[in-house]
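A.B. asks: 3D, please:
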Amino acid sequence: MRKIRTIFAMLFILVLASCQNQNEQEKADLIISGGTIYTVNENMPTVEAVAVKNNKIIFAGAATQIDQYKNDDTKVIDLQGKTMTPGFIEGHGHFMGLGYNELNVDLLQTKSFDEVIQKVKEAVDAAEPGQWITGRGWHQSKWNELPENTINGFPLHHAISEVSPNNPVYLRHASGHAGMANEKAMQIAGVLPLSKESMANLDVEGGEIFRDEQGNPTGVFNERAMTLITKHIPESTPEKDRKAFELAVKASHRNGITSFHDAGIGKENIALYRKMKEEGKLNVRMYAMLTGWDPELLEEWYEKGIEVDSSHLLTIRSIKLNCDGALGSRGAWLLKEYTDQPGHFGHETLPMSFVYTTSQKALENGFQVCSHAIGDRANREILDRYEKAMQEQPGKTEDHRFRIEHAQHLHPDDIPRFAELGVIPAMQAVHMSSDRPWAIDRLGEKRIKEGAYMWQALLESGVPIVNGTDVPVEPIDPLASFYASVTRKTLKGKPEGGYEPEQKMTREQALRSYTLDAAYGAFEEDIKGSIEIGKLADFTVFDKDIMTVEENEILKTNVAITIFDGKVVYQK
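C.D. replies: As a prediction, the model looks like this:
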């Protein structure tokens, strides 16, 4: 009898301890309430309060129930009427490019060639003679006016060369698919002056050197011809890389970005990201795509296999292929010639045979393929290669989630193929806002209306869209892409009603494209992208309700707070 009483006593103590532990576990580290909270959960679209413990959501519901999760150690954030969403995900960008744009000459906001020249002069004045001056972000189609002399719509190098006689200069186009070099840089590269013999030897497959009437380079190098200059630019230093990385993290937090799909990285960046993770500085969830420019790197990873981080900070399971150029530089690969350059069809910058073999090997080894394609021919050719690889390995296509990055201009016949093949379009809505006013010159009205920036057509076909900015092609600000998604207007609010308004996203679709659908594009919808119990505590707080404010108020909205891994990492 005594033994039975002892057993019951021990059981009682265990049950009591269990209840106490359970009660302790239910106490939150962080409670957020006092504003509208959009969950991107169809079963409960909004909640009044959220509780977090150990970087996970433990409650999302009514404010009347939140006190049970509070104790003396719980931090409480009162939104004071602000709006919270899941942490925004940059669905296609270049992380180190973002950081280096903050370190080098930033030309994203320049409105004229004169502004570019002035920025270069300021950089030269602060540099040592012979030091390379590099920058990025200029876009001639976004300037208020073009300089007097242009070739193919691009400026000539002479004015930049005049202010930088002793410093080599290379300025990457905003698209990343062209660049301008000054005279000093071209001399170092051996492309100035040019003889007839050297001109023939400098032709680059998949690229071109823009030339004047005498056959000399204008300074603009398009697509793969850029390597003639860039191979002479000194490599970065580890110290500068770390600085660029840290600046990119801060820029992400300022803009409410808690996760980042890094579109194409090599061994050096992988090593840097791992180092930053070890030091506790990888404060953005990184979904990294291996660069297809390094076949040896791909083979190494096929043998190694995918790497899914249990801490959800650095995951490597996809491959980025660059298959054509940009529309602005007329590098996008088209089925029919450019309207404003007859006889020109753009560039196939990567052999389609490589897309096919990469797709085969990716399916065999569990990797996702993410192929850059802007022109309608590039999109069709890639879909063809994806389809062929899938047909040959039907047992390995159940959840491949292959993507096409940009999918900017499609032939109408290819729009339904995305859903049929399960291919995800990763489209940066802000490109429509920036490019549409002049893109019609490249493609003509018919092709624009039937196949450019076809967001609603793709969504209605049954595929999700991954949104983003392609930073540093565009600023990382997600509200610019959100605004473009729902208005189809330029960032100046033109035209009234928007371009091809039938292709607008609803605000709910636009929010999903930056959260849950972006998470789906990285196989991560079960751990983030919506505010639900068990998911990671990444949140973005805006000072206005982006789901209800007038259209013209969206771009006046600011990120007020960014919460990453259950901790406030930015507060305005």
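
A.B. asks: going forward, measure contacts and count neighbours with C-alpha atoms only.
C.D. replies: Fine.

A.B. asks: Is residue 121 in contact with residue 164, as I believe?
C.D. replies: Yes: with contact defined as CA atoms under 8 Å, residue 121 counts as touching residue 164 (6.9 Å).

A.B. asks: of these two, who's got more company?
C.D. replies: Neighbours were counted for residue 121 and for residue 164 using other CA atoms under 10 Å; residue 164 has more, 23 against 18.

A.B. asks: Now do the SS call for the residue nearest to that one when sequence neighbours are not counted.
C.D. replies: Nearest residue to residue 164, sequence neighbours excluded (CA to CA, 6 or more residues apart in numbering): residue 124, at 6.4 Å. Put simply, residue 124 is helix when judged by DSSP: H, G, I helix; E, B strand; the rest coil.

A.B. asks: Residue 124 contacts residue 133, doesn't it?
C.D. replies: Yes: at 7.1 Å, residue 124 and residue 133 qualify as touching, with contact defined as CA under 8 Å.

A.B. asks: what's in contact with the host helix or strand of residue 442?
C.D. replies: Assigning secondary structure by DSSP states H and E places residue 442 in helix 429-451. Contact partners of helix 429-451, identified using CA atoms under 8 Å, 6 or more residues apart in numbering, comprise 141-142, 327-328, 330, 338-341, 409-412, 453, 467-469, 474, 480-482, 484-485, 488-491, 499-500.

A.B. asks: Point out the ones among those residues that are inside helices.
C.D. replies: 480, 481, 482, 484, 485 (DSSP state H).

A.B. asks: rewinding a little: list the buried residues in the helix or strand following the helix holding residue 442.
C.D. replies: Scanning forward in sequence from helix 429-451 by DSSP H and E, the next helix or strand is helix 455-461. Across helix 455-461, burial judged by 16 or more other CA atoms under 10 Å covers 455, 456, 457, 458, 459.

A.B. asks: what's the burial count for residue 68?
C.D. replies: Residue 68: 11 neighbours (other CA under 10 Å).

A.B. asks: scratch that, residue 347
C.D. replies: Applying other CA under 10 Å, we find 25 residues neighbouring residue 347.

A.B. asks: measure it to residue 177 for me?
C.D. replies: Applying CA to CA, to the nearest Å, the value for residue 347 to residue 177 is 11 Å.

A.B. asks: Give me the common contacts of those two.
C.D. replies: With CA under 8 Å, 6+ apart as the test, residue 347 and residue 177 both reach 223, 325, 331.

A.B. asks: Just among those, which is most surrounded?
C.D. replies: That'd be residue 325 among those, by other CA under 10 Å, with 30 neighbours.

A.B. asks: who touches that residue in this structure?
C.D. replies: By CA under 8 Å, 6+ apart, residue 325 lies in contact with 177, 223, 331, 332, 333, 346, 347, 348, 349, 373, 374.

A.B. asks: compare with the first, here's sequence two:
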Amino acid sequence: MPLKKIIKPLILASLCASSSYTLAQTKVIYNANGYTPLYKGEVQQFSTLVIKNGKVVKLGSETLKDSYPDAKLIDAHGNTLLPGLIDAHGHVIGLGDNLSQLDVRGATSVDEVTNKLKVFADNKQGWIIGRGWNQELWADTRFPTAKDLDKVVSDQPVVLSRVDSHAIWVNSKALELAGITAQTKAPEGGEIIKDEFGNPTGIFVDKAESLITQHMPAPSKQDISDSLDAAGKHLLSLGITSTHDAGIDKATWEVYKERGDLGNLPLRIVAMLSGASPDLDTMLKAGRYHDKNDFMEIRSVKVYADGALGSRGAALIEEYADRPGHHGLMLETQEKLEALFTQSFKSGFSANTHAIGDKANKVVLDAYQNVFKKTGGILLRNRIEHAQIVTPEDIPRFKALKIIPSMQPVHATSDMHMAEQRLTEKQLSGAYAWQTFLKQGSVVAAGSDYPVELANPFDGLYSAITRMDHNKLPENGWRASEVLSREDALRAFTLGGAYSAHQEFKVGSLEKGKWADFILIDKDYFKVPVDEIYKTNVLQTWVAGIKRYEKTKTENTIDK
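C.D. replies: The predicted model follows:
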């Protein structure tokens, strides 16, 4: 059945709420403690925001409202008003799926995971899917095994993704259904963890995941649409008005375009086509996509160069400090990366490449440089996603090649203890180097990598400003020379994301002619004690001058 015929009544109601009358009506938000970074300038303070046709007309003092006697007046009650926050790297459908699947994030032992699985599996049929385990949080930090899961679920396949999505943990039933034996070989760019007898233990890293996941039932379009709505609702509640979706398949691409044409997307999405998709050529030939109200933009390809640090899949120049002889996994050769870049650029798409380890970052930079010389494409605002471990000599190459570092501040505070174990001081010398990138003139686009990390952008802002955990440790911050100021952190979560998507004249700040995407929060971001930033609550979220979320729930979540 076509997606257009199965859109939920709630979605249709939101369409009615976004009527031409609602958009055309002038609204004045007054009595606000407003701040906005400026595209060319410092942070501007204001108390009144004037909106018409969903866009910013003017900012000013309290008396500005007197110039609009026929406008709808909205009292901000002295709350702080900021531009809507932009998460430059997340996984929308993965987040939506995660909200309805088994969540074992934060579990401190195998037993805690299996206890949650036992409860979740009651009355569940078919494949049991979950996410969030992290062996680094356990007393025994070794990878778990299929036998651990078999103790509670043995008659149904179980697949649990590691918190970083770069490894899966499965039970024996899943191994059986996938036909995995001691003779099964991992594909290039993947690893099957095996025991001393050569038998698969139940852990599959990076590209080896596909040996299992290809046997899982594919979601329907309605499943994808439902996950989109669930994720959108959650993100809006956190103050995120625009998000970049880092790698979508063909089914999601189709849903996104249909929802974009219908005009009922919950928030703005900048989607990247998955470079690993077998349908990449088909999607590229269809050309770039954007809807008339800038809610959906598809003009880039997500390319995957290596794995993640937590599963020791990040590709390193020198060996892992805690696994001698192991250098991680390159998921693609430099030749293949160059072919993907060339294919993307010739179609008018930029390339946003996942690279975490210093070897992966070097190889990706080399690949970009070679393709720019042969094909062009240097002005497409190509990105390296994560750019976590970079050699000091490679950092300046980002600026020279006009590569945008798309970075997630929470990764530093989540990874810091593990990174100290995995890496030597030499390898850490260019790690999570936000301030170094800014000082050389690079634009940093900040995000969270949800659902790998929690999506709350105030966690990210806090991490960027302090490089400490929520217990304010380590004192003064981990590798504190790379901290950001409050202004630079906010800019990375607003204009940085906008610039990286070619949208700096549409969103990212509250300047005349831009979409009126903004949030009201319960703390003064610029004045509150730094350890209060991550405790910030979003009171309201507005997109294009329409209220999409309100914490109190006393009003309809859509402004009419």
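
A.B. asks: thinking again about what came up before, quick one: what's aligned to the residue nearest to residue 164 of structure 1 in structure 2?
C.D. replies: Counting by TM-score structural alignment, residue 124 of structure 1 corresponds to residue 121 in structure 2.

A.B. asks: do you know how far its match is from residue 403 of structure 2?
C.D. replies: 45 Å.

A.B. asks: If you count surrounding residues, which of the two has more?
C.D. replies: Counting neighbours by other CA under 10 Å for residue 121 of structure 2 and for residue 403 shows that residue 403 has the greater number, 24 against 18.

A.B. asks: Spit out the contact partners of that one.
C.D. replies: 381, 382, 383, 384, 442.

A.B. asks: What is the nearest of the residues you listed to residue 345 of structure 2?
C.D. replies: Nearest to residue 345 of structure 2 out of the contacts of residue 403 of structure 2 is residue 382 (CA to CA; 9.8 Å).

A.B. asks: how many neighbours does the equivalent of residue 563 of structure 1 over in structure 2 have?
C.D. replies: Superposed on structure 2 with TM-score structural alignment, residue 563 of structure 1 falls opposite residue 542. Counted by other CA under 10 Å, the residues lying close to residue 542 of structure 2 total 26.

A.B. asks: Pretty sure residue 542 of structure 2 sits against residue 515.
C.D. replies: No: at 10.1 Å, residue 542 of structure 2 and residue 515 do not qualify as touching, with contact defined as CA under 8 Å.

A.B. asks: where exactly do the helices run in the stretch 101-250 of structure 1?
C.D. replies: For the stretch 101-250 of structure 1, the helices defined by DSSP state H, counting those that start in this stretch occupy 113-125, 158-163, 183-189, 196-201, 227-230, 238-254.

A.B. asks: now the ones you listed in JSON lines, with distance to residue 495 of structure 1?
C.D. replies: Conversion of these to JSON lines gives the following (distance: least, CA to CA, whole Å):
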{"stretch": "helix 113-125", "distance to residue 495 of structure 1": "25"}
{"stretch": "helix 158-163", "distance to residue 495 of structure 1": "34"}
{"stretch": "helix 183-189", "distance to residue 495 of structure 1": "40"}
{"stretch": "helix 196-201", "distance to residue 495 of structure 1": "44"}
{"stretch": "helix 227-230", "distance to residue 495 of structure 1": "39"}
{"stretch": "helix 238-254", "distance to residue 495 of structure 1": "29"}
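
A.B. asks: ok, back up a step: overlap of the contact sets of residue 124 and residue 133 of structure 1?
C.D. replies: residue 167.

A.B. asks: how about the strands of the stretch 251-400 of structure 1, start to end?
C.D. replies: 257-265, 285-291, 314-322, 368-373 (DSSP state E, counting those that start in this stretch).

A.B. asks: Now do the first one and helix 238-254, the angle between them.
C.D. replies: Put plainly, it is strand 257-265 of structure 1. 140 degrees (axes from the mean of the first three to the mean of the last three CA atoms, to 10 degrees).

A.B. asks: quick check: angle from strand 257-265 of structure 1 to strand 368-373?
C.D. replies: Computed by the same axes, to 10 degrees, the angle between strand 257-265 of structure 1 and strand 368-373 is 80 degrees.

A.B. asks: Which residue numbers in structure 2 does strand 257-265 of structure 1 align to?
C.D. replies: Counting by TM-score structural alignment, strand 257-265 of structure 1 corresponds to 240-248 in structure 2.

A.B. asks: on average, how far is the matching stretch from the matching bit in structure 1?
C.D. replies: With mean CA distance after the TM-score superposition for structure 1, stretch 240-248 of structure 2 departs from structure 1 by a mean of 0.7 Å once superposed.

A.B. asks: what sits against the counterpart of residue 307 of structure 1 in structure 2?
C.D. replies: Aligned against structure 2 by TM-score structural alignment, residue 307 of structure 1 finds its counterpart in residue 289. Contacts for residue 289 of structure 2 (CA under 8 Å, 6+ apart) come out as 257, 296, 297, 298, 299.

A.B. asks: Then residue 266 of structure 2?
C.D. replies: 229, 232, 233.

A.B. asks: And for residue 51 of structure 1?
C.D. replies: 28, 29, 30, 31, 32, 57, 58, 59, 60, 66, 69.

A.B. asks: Make sure it is indeed in a strand.
C.D. replies: Yes: using three-state DSSP, the assignment for residue 51 of structure 1 is a strand.

A.B. asks: if we can go back for a sec, now the contacts of residue 51 of structure 1 in TSV, with distance to residue 298 of structure 1, neighbour count and secondary structure?
C.D. replies: Output for the contacts of residue 51 of structure 1, formatted as TSV (distance: CA to CA, whole Å; neighbours: other CA atoms under 10 Å; DSSP: H, G, I helix; E, B strand; the rest coil):
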residue	distance to residue 298 of structure 1	neighbour count	secondary structure
28	43	27	coil
29	42	22	coil
30	42	22	strand
31	44	24	strand
32	43	20	strand
57	36	22	strand
58	39	21	strand
59	42	22	strand
60	42	24	strand
66	49	19	helix
69	47	22	helix
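
A.B. asks: Farthest-apart pair in the residues you listed, please.
C.D. replies: 29 and 60 (14.1 Å).

A.B. asks: which residue lines up with residue 466 of structure 2 in structure 1?
C.D. replies: Alignment note (TM-score structural alignment): residue 466 of structure 2 maps to residue 487 of structure 1.
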